[in-house]
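Asker: sequence first, predicted coordinates after that:
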Amino acid sequence: MDQMKVTNYEVMLGLAAEMVWDEAIHKVRCEKLYREIDIALASGDEVAFRLLTDELKSLEKQ
């Protein structure tokens, strides 16, 4: 029974670590998109702006 508790604990730790990792990746991608959107705005690149904002919107829905 103790081995089962250890295994469950390890699984829960793994899931928690995966959630933290996923959130960190999401945050970094959003920050990069914001920077790229600023660059697209500054350079007047409407196509890039639209593509980047669409991607950002889809990420924010997740």
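Answerer: That came through, no problem.
Asker: hey, let's count contacts and neighbours off CA atoms from now on
Answerer: OK.
Asker: name the element the residue most central in space within the chain belongs to?
Answerer: Central residue of the chain (CA atoms, centre = their mean): residue 26, 0.9 Å from the mean position. Using DSSP states H and E, residue 26 maps to helix 2-43.
Asker: past that helix, which element shows up next along the chain?
Answerer: Next along the chain after helix 2-43, taking DSSP H and E as the criterion, comes helix 46-61.
Asker: one more structure, for comparison:
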Amino acid sequence: MENNMLNEMDRVDPNLRDEMLAELFLDQVINDFKKMKILKEIDHSLKNKDKEAFLRLTEELKSVIC
């Protein structure tokens, strides 16, 4: 799938391609940051035995992963 995407990107205007790649990169970085933040909060909820926060955060994590 990634090869197909890269082949399609070769046909796109170089400026637009760079913009698209930058946007994909930033989206990935933001998503990774959100996941790490939620995982730290989950660890904290486990440490504090806060079941309600744990359940809420695991649902939030699921929405970020998908």
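Answerer: In hand now; what should we look at? In this text, all values refer to a predicted model and were calculated from it rather than measured experimentally.
Asker: now the TM-score, please.
Answerer: For this chain pair, the superposition-based TM-score is 0.83 by TM-score structural alignment, normalised by the length of the first structure; 54 aligned residues with a CA RMSD of 0.6 Å.
Asker: what sits against the equivalent of the residue nearest to the centre of the first structure over in the second structure?
Answerer: Aligned counterpart of residue 26 of the first structure in the second structure: residue 31 (TM-score structural alignment). Contacts for residue 31 of the second structure (CA atoms under 8 Å, 6 or more residues apart in numbering) come out as residue 64.
Asker: and what of the one 4 residues further on?
Answerer: For residue 35 of the second structure, the contacting residues are 61, 64, 65, by CA under 8 Å, 6+ apart.
Asker: including neighbour count and distance to residue 14 of the second structure, could those residues go into a markdown table?
Answerer: A markdown table is the format used below for those (neighbours: other CA atoms under 10 Å; distance: CA to CA, whole Å):
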| residue | neighbour count | distance to residue 14 of the second structure |
| --- | --- | --- |
| 61 | 18 | 35 |
| 64 | 13 | 30 |
| 65 | 10 | 30 |
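Asker: how about TSV for the residues you listed, with distance to residue 47 of the second structure added?
Answerer: Rendered in TSV, the data for these read as follows (distance: CA to CA, whole Å):
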residue	distance to residue 47 of the second structure
61	18
64	22
65	23
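Asker: count of neighbours near residue 41 of the first structure?
Answerer: Residue 41 of the first structure has 13 neighbours, counted by other CA atoms under 10 Å.
Asker: right, and it touches residue 52 too?
Answerer: No. Assessed by CA atoms under 8 Å, residue 41 of the first structure is found out of contact with residue 52, at 10.7 Å.
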